[in-house]
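Chemist: coordinates only, sequence not included:
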């Protein structure tokens, strides 16, 4: 990258980009500048051939992202609030959700409000044993605005999602695991190493097939009537790729594929 990020630590190592929100004095809270910078980072990483996956986390052990910076939108009009929601969803949350490379959220502490929405936009979530998650927006007289009302029900079901949203209360990591909000719960020390091991498994598979799988799964969730057709098309298209030829050859020759 040409310029060092202001609100993030960014490191690329062993095909993985480590994006760390770096606002410890604000518990890594989101504001428009933080979201803008994250959008710029994602745009660059999408076309970086040295990057095959992303681990997104927050600096320190207190918070992944403890929410939005409330002071910033305290005096927003409804029009300004809608633009905030629109830009945050389209430029960051939807970008993460549809990112063609695997994105893992390493939830190392509080993931509240916009922070939980950020984690839910990632493909896979792993949490430390100390992590706490919630959508407390109704306590401020508002509702989640970065896709939380849509993505939480997909992960935990309508009833539990409404319970979390309407009470605004936090749940711990084990409850999040039980309800399907996170994929794994590990110790703080093992959080990043576990993410790395998971990505290493993914890197052994076809990068093109993984990108197609992400796209097709998302299509089925967002537009169910198109999901099966999208799958058939992507399945057929895969037969024309070099990855398919290599994968089949490796299988028949009883060796590991070289994707």
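Modeler: Perfect, I can see it now. In this text, all values refer to a predicted model and were calculated from it rather than measured experimentally.
Chemist: could you use CA atoms for every contact and neighbour count after this?
Modeler: OK.
Chemist: check which helix or strand covers residue 208.
Modeler: Here residue 208 sits within helix 207-222, counting by DSSP states H and E.
Chemist: off-centre distance for that helix?
Modeler: 14 Å (CA atoms, centre = their mean, to the nearest Å).
Chemist: give the buried residues for it.
Modeler: Neighbour-count burial for helix 207-222, counted by 16 or more other CA atoms under 10 Å, picks out 207-210, 212-220.
Chemist: okay, the residues you listed in JSON lines with distance to residue 14 next?
Modeler: Below are the buried residues of helix 207-222 laid out as JSON lines (distance: CA to CA, whole Å):
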{"residue": "207", "distance to residue 14": "15"}
{"residue": "208", "distance to residue 14": "19"}
{"residue": "209", "distance to residue 14": "20"}
{"residue": "210", "distance to residue 14": "18"}
{"residue": "212", "distance to residue 14": "23"}
{"residue": "213", "distance to residue 14": "23"}
{"residue": "214", "distance to residue 14": "22"}
{"residue": "215", "distance to residue 14": "24"}
{"residue": "216", "distance to residue 14": "27"}
{"residue": "217", "distance to residue 14": "27"}
{"residue": "218", "distance to residue 14": "27"}
{"residue": "219", "distance to residue 14": "30"}
{"residue": "220", "distance to residue 14": "32"}
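Chemist: and here's the other structure:
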């Protein structure tokens, strides 16, 4: 049986949240729900001032949605609910009153790009290229778009999503504003993230909370918008094109 986990650890007012899945750190719905629970819990924990979000390993930060679970979706409501999982993670990151610092090591695909974009600050290693591959399987990065566009703008988002097989380099991503720094390897990235979080942790929690509300200003409409976006994905994932494409990937 395949094992996956999300674990959190609190030290010196810094919470580190690490997720793992044997299939390139992809997310089934159960793991998305657990991530939401942990973020909400840490947001209300008075011991925590800063949250670090990272994945296990250094090859792939996250491959996004679980293809295995996508293949099992046979009705609209199930599909909508699955994609609302990613929407609700982003909404939890948005409403969390603590700064969330991303440690992005390895390649980032689909929903993983949404997670990186929803971080308030993201440091990456030289292998952290990104790709939005959704169009190639007959859907689109609908629920994660607001988080990504908030960081890189609609023109860069369009470039990403209309070239679903093309990897964009970490330098490109930094230039567009999604990454703040690029480190030479995963170990350097983890060290830099820890040092950055330690520096932040001495500041006023109230001031950081108010700053975060400014970072996310103008996003009050997101809960309603993401419902509509999840409906788009929930409808398209039932298409013959998507089912056939996903089965090809699974058989390769």
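Modeler: That came through, no problem. Predicted, not measured: the structure shown is a model, and the values here were computed from it.
Chemist: please state their TM-score.
Modeler: Here the TM-score for the pair of chains, by TM-score structural alignment, normalised by the length of the second structure, is 0.80; 216 aligned residues with a CA RMSD of 1.8 Å.
Chemist: sorry, back to before: which one of the buried residues of helix 207-222 of the first structure is nearest to residue 118 of the first structure?
Modeler: Of all the buried residues of helix 207-222 of the first structure, the one with the least separation from residue 118 of the first structure (CA to CA) is residue 218, at 16.3 Å.
Chemist: is it true that the closest one touches residue 99?
Modeler: No. Checked against CA atoms under 8 Å, the pair residue 218 of the first structure and residue 99 is beyond contact range at 10.4 Å.
Chemist: quick one: map residue 101 of the second structure onto the first structure.
Modeler: Matched by TM-score structural alignment, residue 101 of the second structure corresponds to residue 104 in the first structure.
Chemist: show me which residues of the lengthiest helix in the second structure are buried.
Modeler: Secondary structure of the second structure per DSSP state H: the longest helix is helix 76-95. For helix 76-95 of the second structure, a neighbour-count test (16+ other CA under 10 Å) marks 76, 79-95 as buried.
Chemist: now do the contacts for the residue most central in space within the first structure.
Modeler: Centroid-nearest residue in the first structure: residue 122, 1.4 Å away (criterion: CA atoms, centre = their mean). Residues in contact with residue 122 of the first structure (CA atoms under 8 Å, 6 or more residues apart in numbering) are 96-97, 103-105.
Chemist: distance to residue 167 of the first structure added to those residues, as JSON lines?
Modeler: Below are these laid out as JSON lines (distance: CA to CA, whole Å):
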{"residue": "96", "distance to residue 167 of the first structure": "27"}
{"residue": "97", "distance to residue 167 of the first structure": "26"}
{"residue": "103", "distance to residue 167 of the first structure": "29"}
{"residue": "104", "distance to residue 167 of the first structure": "27"}
{"residue": "105", "distance to residue 167 of the first structure": "24"}
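Chemist: for those residues, which ones persist in the second structure?
Modeler: Retained contacts for the contacts of residue 122 of the first structure in the second structure, judged by both residues aligned by TM-score structural alignment, their matches' CA atoms under 8 Å, are 96, 103-105.
Chemist: now, of the residues you listed, which are buried?
Modeler: Counted by 16+ other CA under 10 Å, these give 96, 103-105 as buried.
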